[in-house]
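Undergrad: got a sequence here, can you build the structure:
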Amino acid sequence: MSDIQKQIEQEREAARAVCDTSGASSQDCAAAWDAVEELQAEAAHQKQKPQKTSFDTYCEDNPDAAECRLYDD
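TA: So this is what the prediction gives:
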């Protein structure tokens, strides 16, 4: 997750630089900030994904293990 945060920070710096040179109302400035928003949306999306636990990974690797069996009532 820190990798995407680094990308967001780099894009922010780039957007600020573009806006300083092109002007705050330029299309280049708007496009640069759009890129920042897209990365932030992706970061939020990744946070919403449920993370697998070690037990889930173990059961995927060992579906016949006694701990991983599911019984119907």
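
Undergrad: from now on I want contacts and neighbour counts done on CA atoms only, so please keep to that.
TA: Fine.

Undergrad: what sits against the residue nearest in space to the middle of the chain?
TA: Compute the mean C-alpha point of the chain, and by C-alpha atoms, centre = their mean the closest residue is Ala43, 2.8 Å away. Taking C-alpha atoms under 8 Å, 6 or more residues apart in numbering as the criterion, Ala43 is in contact with Met1, Ile4, Gln5.

Undergrad: I'd like the structure of this one too, to check against the first:
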Amino acid sequence: MSNINEQIEQELSNAREVCSVEGSTSGDCAAAWDAVEELQAEAAHQRQKQPTQTSLEKYCDDNPDAVECRVYDD
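TA: Modelled structure (predicted):
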């Protein structure tokens, strides 16, 4: 995940530089900001994919025989 964050930072820097040189209404400026948006969307998508466990789930993974982790079938 840190790799994509580094890429976002690089693209942000690049977009700022391109826009300051070529102007904020140029096609290259718009394309540079599109690249930033695509990377940010991918980073959000990757964060969303990662399952998050509650503290109880983590505890039960480590201690499956604990009273709190027992599952009863009706």
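
Undergrad: sitting in strands, which of the contacts of Ala43 of structure 1 do you find?
TA: Using DSSP state E, no member of the contacts of Ala43 of structure 1 sits in strands.

Undergrad: filter the residues you listed down to just the ones in helices.
TA: With helices taken from DSSP state H, the overlap with these comprises Ile4, Gln5.

Undergrad: run the contacts of Ala43 of structure 1 past structure 2 and keep the common ones.
TA: Among the contacts of Ala43 of structure 1, the ones whose aligned partners also stay in contact in structure 2 (both residues aligned by TM-score structural alignment, their matches' C-alpha atoms under 8 Å) are Met1, Ile4, Gln5.

Undergrad: and the helices in structure 2?
TA: Secondary structure of structure 2 (DSSP H): helices located at 2-22, 27-49, 55-62.

Undergrad: could these go into JSON lines alongside distance to Asp73 of structure 2?
TA: Output for the helices of structure 2, formatted as JSON lines (distance: least, C-alpha to C-alpha, whole Å):
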{"stretch": "helix 2-22", "distance to Asp73 of structure 2": "43"}
{"stretch": "helix 27-49", "distance to Asp73 of structure 2": "30"}
{"stretch": "helix 55-62", "distance to Asp73 of structure 2": "17"}
